[in-house]
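K.L.:
any chance you could fold what I've pasted below:
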Amino acid sequence: MSLTLADARIVTPDGVHEGWLTIEDGRITHVGHGAAPRPGHSLGGRHVVPGFVDLHNHGGAGGSFPSGEQEGARDAVALHQRHGTTTMMASLVTDTPERLARAVASLAELCDDGLLAGIHLEGPYLARARCGAHDPELLREPSPAEFAGLVEAGRGHLRMLTIAAELPGALDVIRAAAAAGVIAALGHSEAGYERTLAGIEAGATVATHLYNAMPQLGHRAPGPIAALLQDERVTVELINDGVHVHPAMLRLACAVAGAGRVAMVTDSISATGLSDGEYLLGPMRVRVLDGVARLAEGGSIAGSTLTMDVAFRRAVQELGLSLPEASATTSLTPARALGLADRVGSIAVGKHADLVVLSGDLEVAGVMRRGDWVTEP
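P.N.:
Next up is the predicted model:
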């Protein structure tokens, strides 16, 4: 079946142009300028951007990926798809070895179905002093044997591991991850500048939510932030929700790393899309008030209730990014980090027809995934 979307303002890495595109069998087959050569579905001059790609997501709509429960995971995916996320990682949190292995094995089945792009282990190899919303009693030193077992449980779907580079054995596990095709991400760490560089040299290529859960920038002790920002091999995650990071620091990261290395993420939890109240993030109890999630005991920020469409809109309206730059941070750059840029992340011939139609004020008006409407404009 062929579908032409006409009268669109198409956002590509090269700019924004008035035009049209054709979709066949779930893929983009033509992208043209001006009037469509045949009648099609008119988008009335609205913007079309590629579907969002979220590297770091713990759930939504009451579903929590760390639980490993498939029904809840499907609810979470459906919520985020309605907000434009067409490619999503399922992020877990620190837990016992047994519960982590069960959750990885369960979510791998949803990866088999194409619902998820992969599984992200945020923990358990994190610094106690920077563990945030992770249970400090369940943290442990990096274990190549445990990690190998989790890779096996994931059957090729374990795609990312967040690890603190300063922990004993961390560099060995980073090397093992790289050898297994798993992205090593540095975060929840007390590492200084030099140790962070050592982690990058060992094979780490992502910074887990830059600025959060790590030592801050200092003019005599630059710390991990300077190392992660300046290294061209590293994609830096940013949580652009107006809570986790001040807009000035977000703009600084975008200025230094550029849209080609910044990946907006949600770090969303099961409360996303729901009202304030109490929720679980793995084994930890979380209280959400005015949309801000914090641990019920201690008050540490515990993920977010952010969706990617809001992150995109804030990138344009609060950070001053152009539409192509904002699109890169929410689609193409994270797709490259995952090694999926040949299939998703931009509007181009041959790629999946993963599209978000945006109104004039950048609100979601329609979402398409693999050529099928999730919500039709």
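K.L.:
from here on, contacts and neighbour counts on C-alpha atoms
P.N.:
OK.
K.L.:
and the strands in the stretch 201-350 of the chain?
P.N.:
Using DSSP state E, counting those that start in this stretch, the strands found in the stretch 201-350 of the chain span residues 206-207, 235-239, 262-265, 277-281, 284-289, 292-295.
K.L.:
winner for burial among the ones you listed?
P.N.:
strand 262-265 (a mean of 31; mean count of other CA atoms under 10 Å).
K.L.:
structure for this one too, so we can compare:
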Amino acid sequence: MLIAADRCWIDGALVPDLAVEVVAGRVSALRPLGSDRPDQRVALLMPGCTDLQVNGGGGVLFNADPTPHGIQMIAAAHHRLGTAQILPTVITDAPEVMEAAADAVIAAFGQPGIAGIHIEGPHIAVARRGTHDPRFIRPLDARTMVVLRRLRAAGIPVLLTLAPELAEPALLREATALGVVLSAGHTTATADQARAGMAAGVTMFTHLFNAMPQMTSREPGIIAAAILSEGWCGLIADGVHVSAEMLRVAMQARPRTDRCFLVSDAMPTVGGPDRFTLYGMDIHVQDGALVNSQGSLAGAHIDMLESMRRLIAMTDLSLERAIAMATDLPRQAMGLPRLALASGVRIRDLLALDDSLNMLRLPD
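P.N.:
Predicted coordinates for the structure are as follows:
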């Protein structure tokens, strides 16, 4: 099969007018099209997205089904929407749930779509817990360190979101030494506390602006510290969690413009029914947002490809930067190898789009 692409995302750049030869479901060659007649023409061909924050999808919540089957269902739902790899994300819960989630990822790792695990909480600030259940919030402790050691011994990439001001610096350094990526989130940290966390190993900030104190003229807080740092900042671009203006502020004020990336913070409604249960509460889609019975946000109802489209629409960001924020940059933040459009890659892991960035089906 021969696919003609107006543009291909290769090594961080858009390369025009290439033909992609496909044999037995894998890319066999990339070359100029010449006078050949393609079997399919697409506007853009790129590796599938990578999402570092996926709580659920396809009607499955990872916390409620922390099993290899649950992970596979979530990954499959996001794959159908253009995301090639995810970090299944377990949020604040009983220690047994975190441990079961770790077991599930160890068992599922190596299967299509699973890039590691994101543990978001329970080591967070109660005052900035969002929808996380306060019953399970606790400081970073020996029990979690055992889970982290087990995951890393199995070669699993691990992202841990916590409130750095509440964690012992020695434990932060120990986690960093294990190769765990530490991200500050659901936090009340001041700018000084954020910088102290970075000195102890924090390299990332979880869904910047959300679940953290907002910056003011006299209290810049963790948001200003994050924006002015060289750390990685995850952004939710659903138009609900962060306004277009604040997205632009965050991206344009960075000393390094390549240190922001997209996350979905997706819940089971992505690729699934329009409601689910979390901590015994009904969560449902309302005007494009996910809310609980009190009207508070509870995750996001968006996938990565739609995030990329909305980011461009809200900020006039270039297509190149938006693609990078959905593909290469989250992988760099986690130390993962780039998903390349190259010979040997499975066609199922590529994303074909039309001029409006809508998905086009590629044959398996």
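K.L.:
so which of the strands of the stretch 201-350 of structure 1 is nearest Arg140 of structure 1?
P.N.:
strand 284-289 (16.8 Å; CA to CA).
K.L.:
and the closest one against structure 2, how far off on average?
P.N.:
In this overlay with structure 2, the average offset of strand 284-289 of structure 1 from its partner residues is 3.3 Å by mean CA distance after the TM-score superposition for structure 1.
K.L.:
any chance of the strands of the stretch 201-350 of structure 1 in TSV, plus distance to Gly339 of structure 1?
P.N.:
Shown next, in TSV, are these (distance: least, CA to CA, whole Å):
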stretch	distance to Gly339 of structure 1
strand 206-207	12
strand 235-239	12
strand 262-265	14
strand 277-281	28
strand 284-289	32
strand 292-295	31
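K.L.:
what's the closest of those strands to Phe147 of structure 1?
P.N.:
Using CA to CA, the nearest of the strands of the stretch 201-350 of structure 1 to Phe147 of structure 1 is strand 206-207, at 18.1 Å.
K.L.:
Provide the aligned range in structure 2 for that closest one.
P.N.:
Taken onto structure 2 by TM-score structural alignment, strand 206-207 of structure 1 occupies residues 204-205 there.
K.L.:
after superposition, how close is that stretch to structure 1?
P.N.:
Compared with structure 1 after fitting, stretch 204-205 of structure 2 deviates on average by 0.9 Å (mean CA distance after the TM-score superposition for structure 1).
K.L.:
how far off centre is that stretch?
P.N.:
12 Å (CA atoms, centre = their mean, to the nearest Å).
K.L.:
what lines up against Glu219 of structure 2 once you look at structure 1?
P.N.:
Looks like Glu219 of structure 2 aligns to Ala221 there (TM-score structural alignment).
K.L.:
helix or strand for the equivalent of Gln72 of structure 2 over in structure 1, which one?
P.N.:
Aligned counterpart of Gln72 of structure 2 in structure 1: Arg74 (TM-score structural alignment). Counting by DSSP states H and E, the element that carries Arg74 of structure 1 is helix 70-82.
K.L.:
name the helices or strands packed onto that helix?
P.N.:
strand 59-60, strand 63-64, helix 97-112, strand 372-375 (3 or more CA pairs under 8 Å, 6 or more residues apart in numbering; DSSP states H and E).
K.L.:
would you indicate which residues of it are buried?
P.N.:
Using 16 or more other CA atoms under 10 Å as the test for burial, helix 70-82 of structure 1 gives 70, 72-82.
K.L.:
Ile119 of structure 1 and Ala90 touch, don't they?
P.N.:
Yes: look at Ile119 of structure 1 against Ala90 with CA atoms under 8 Å: they come within range, at 4.9 Å.
K.L.:
overlap in contacts, those two.
P.N.:
Leu107 (CA atoms under 8 Å, 6 or more residues apart in numbering).
K.L.:
the two: which has the busier surroundings?
P.N.:
Ala90 (32 against 29; other CA atoms under 10 Å).
K.L.:
which SS class is whatever residue of structure 2 lines up with the more buried one?
P.N.:
Correspondence of Ala90 of structure 1 to structure 2, assessed by TM-score structural alignment: Pro88. Here Pro88 of structure 2 is strand, with the state taken from DSSP: H, G, I helix; E, B strand; the rest coil.
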